[in-house]
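In: what's the 3D shape of this:
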Amino acid sequence: MSDQTISDQPEGSYGQLTQVRVPLEDAAIAFSQRDETGRLPIIVIPKRVSRIQLNLILYAVIILAAGVVLGDPLNAFWSLPLSILIAIVLVVLAVFRSFIVQIPEGVNGLLSRGGRYLRTLGSGSQFVLPNIAVSHLVTRRTIPFDAQVSQAPTRDNVRVSMEILLTFSIADPYKFIFNISADDFDRVLQASCHDALRTLIRSLSVEEMVNLQRKDIQELRATISQDVEPYGVSVHNIVVTFALPPEEFIRSHEARQLAVVQLVAEEEQQRLALQRQMNIAELARQKVLSDASTEALRLEQLQEQLRDFPAAAEFDLQRARIQVAQGLASNTRAMVQVGKVDDIAQTLILRDALQDREATAEIGGKDTPQNKAQNK
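Out: Have a look, this model is predicted:
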């Protein structure tokens, strides 16, 4: 149902429950036939209290009079006895039918004598004395009923509109008929629903109104049931068919929900970014540990080599020093920082050894008389 429907119909401006007055034999049709507003009656009041078929008695009188009047002129001696017989049959039939009461299916019938209630009949053919009248017929079906409130304030002072569909049945026809009429009960039920709805809305926030819980509906049903119980009415179920806060609140609520969704998305992105950083840091830590393990293994192997081949290690060290010294000697601008005096001596000794080795190699390569003599 649209918001326009809620705002255009003032509370309690239309009746949904009605009763009609028809002959008893037309009661079944009356309970299934809607009026011009689409309402089905919940109570039928028979037009005639007496159930004797007066039309059959009238036919009997007419036939009897015709037999008396027409018998002599026509010398029809048999006409009077025949008319009397037919009149008796019609009278007996009219009176006999008054003992049989037909209660439509799904309806209860209330019996009274002299305006005093006697008992309630169920559906079907019932044997009832002619002096006992069927005063009312009351439906047993489940009856739907709409109730609505507009611009009711919530606990946080937001005005909302709400509509419910209530279903009830008349459990005790005697209490209903002799305590209230259908039109009056319509107004009583409307007032009870409006008061209960406003009380419920006032006790809830607008967020709770949008998401009504089942216990809230049960409390609403219990409140309305307590109001209508004195009239013999039983409330079966309540369904919220419409609940709408103002459009401004809906837009702000949607904006808040969108902001919450965006915040959750941002938090998820931040979490993923932090997780990536943690993964990168963990990979770096694993790499450092791996490099440290590799370096430790290399140093361990080097230590084993130094322990197994100390002379070779010393030779490699001295060769490295000589290479450094050669590189410094070729650079006239290089400045050498010397730590101990022994380092200077070792450097000079190494230099002389290298020079002697180069000189010997150079002399050995020339064709001198001594070399020639040795060769011969």
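
In: CA atoms for contacts and neighbours, from now on please.
Out: Fine.

In: The stretch 1-150 of the chain: helices as residue ranges?
Out: Per DSSP state H, counting those that start in this stretch, the stretch 1-150 of the chain carries helices over the ranges 3-8, 27-32, 54-71, 79-97.

In: Switch these over to CSV; also include distance to residue 109 and mean neighbour count.
Out: CSV is the format used below for the helices of the stretch 1-150 of the chain (distance: least, C-alpha to C-alpha, whole Å; neighbours: other C-alpha atoms under 10 Å):
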stretch, distance to residue 109, mean neighbour count
helix 3-8, 38, 12
helix 27-32, 11, 18
helix 54-71, 22, 17
helix 79-97, 17, 18
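
In: one more, for comparison:
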Amino acid sequence: MDVLPSLIVIAALAIVGYIIGSIKIINQGYEGIVERLGKYQRTLKPGLNFVVPFLDTVLVDSTREQLLDIEPQSVITKDQVTIIVDAIISWKILNVQKANYAVENVEKSLKSLVLTTILSEIGRMDLKETISSRNKIGQFLVTELDEPTAEWGVKVIRVEVEKITLPDTLKKSLENELAAASERRAEISKAEGTVESIQRIAKALKNNKEQASEILKYLLAQQYVATNYELGKSNNSKIIFMHPKELNEAVGGLIETEVAENIQNMGGDEEV
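Out: Have a look, this model is predicted:
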């Protein structure tokens, strides 16, 4: 008679254990698949779910957005320049069933596909276009990856080309080119400023021809002194001392000629 209560207790415990074992809670942001005896049975959504203990196996995957870092890769551009590209992928699982059965390893397959697509896309672009089109490359990759990744039950949300590293020799060459371009812009700006100054002076002289001769003499003398100063800084230059009177006469003749020509060019008819 003592056996029956024991059996009841054992049965009750078994039932409780079965119920507890059949409960499967899936957290928000995750989904699971149920395999019964190795075969796909169904998909579990977030919340309280029930499975068959000992027969069902539950595999849980995150359906939240995930990041996948692509290690720096050597890529050859259309103009045969080897660069190093570093990218990061933002992706998520849309269908846990496909993600588990379509490919053996989703992350590994996704990384391989992205690398192949990056190599192909940059291979159609020259270096200049590649550097200036990082966002464009990312958008193109997202579009190109949509179809193949849909078969895996995943979605690539963003591909960011974080960094493009150039070879040291090429980097130095580009730095020199940028410096030269900056110098050319400075020279153009200086020239534009000089032209503007000349236009202002010409306008002033046109309105006051009585002082035109003296102003032009002063400007030419100033230019002469500045030019000789620059020549004097050269290692190969020679210093020639001249008597102030002789210097004044020598420069004076040149100035008189220049003044006459400048006034004539301005439409002046007076004699200097």
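
In: List just the one of the helices of the stretch 1-150 of structure 1 that sits closest to residue 290 of structure 1.
Out: Closest to residue 290 of structure 1 of these, according to C-alpha to C-alpha: helix 3-8, at 70.5 Å.

In: Where in structure 2 does the closest one fall?
Out: Using TM-score structural alignment, helix 3-8 of structure 1 lines up with nothing in structure 2.

In: So which residues lie in contact with that helix, not counting its own?
Out: The contact list for helix 3-8 of structure 1 (C-alpha atoms under 8 Å, 6 or more residues apart in numbering) reads 148, 150, 161, 244.

In: Stretch 29-47 of structure 2 too?
Out: So stretch 29-47 of structure 2 is contacted by 25-28, 51, 55-64, 96-97 (C-alpha under 8 Å, 6+ apart).

In: mind listing what's buried in that stretch?
Out: Burial within stretch 29-47 of structure 2, assessed by neighbour count using 16 or more other C-alpha atoms under 10 Å, is assigned to 30, 31, 32, 33, 34, 35, 36, 43, 44, 45.

In: what lines up against residue 202 of structure 2 once you look at structure 1?
Out: Residue 202 of structure 2 maps onto residue 281 in structure 1, with residues paired by TM-score structural alignment.

In: which residues sit in contact with residue 53 of structure 2?
Out: Applying C-alpha under 8 Å, 6+ apart, the residues near residue 53 of structure 2 are 18, 21, 22.

In: Put together TSV for these, with distance to residue 180 of structure 2 on each row.
Out: Formatted as TSV, these follow (distance: C-alpha to C-alpha, whole Å):
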residue	distance to residue 180 of structure 2
18	80
21	75
22	74
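
In: Where neighbours are concerned, which of the contacts of helix 3-8 of structure 1 has the most?
Out: residue 148 (23 neighbours; other C-alpha atoms under 10 Å).

In: That one: what's its closest spatial neighbour, skipping adjacent residues?
Out: With C-alpha to C-alpha, 6 or more residues apart in numbering as the criterion, residue 148 of structure 1 has its nearest non-adjacent residue at 4.1 Å, and that residue is residue 163.

In: residues in structure 2 aligned with the helix or strand where residue 363 of structure 1 lies?
Out: Using DSSP states H and E, residue 363 of structure 1 sits in helix 341-364. Residues of structure 2 offer no counterpart to helix 341-364 of structure 1, counting by TM-score structural alignment.

In: Tell me which other helices or strands that helix touches.
Out: Judged by 3 or more C-alpha pairs under 8 Å, 6 or more residues apart in numbering; DSSP states H and E, the packing partners of helix 341-364 of structure 1 are helix 310-329.

In: for the helix it packs on, packing partners?
Out: helix 341-364.

In: hmm, 6 Å instead?
Out: Contact partners of helix 310-329 of structure 1 among helices and strands, from 3 or more C-alpha pairs under 6 Å, 6 or more residues apart in numbering; DSSP states H and E: none.

In: quick one: which of the buried residues of stretch 29-47 of structure 2 is nearest residue 127 of structure 2?
Out: With C-alpha to C-alpha as the yardstick, the closest approach to residue 127 of structure 2 among those comes from residue 30, at 42.2 Å.
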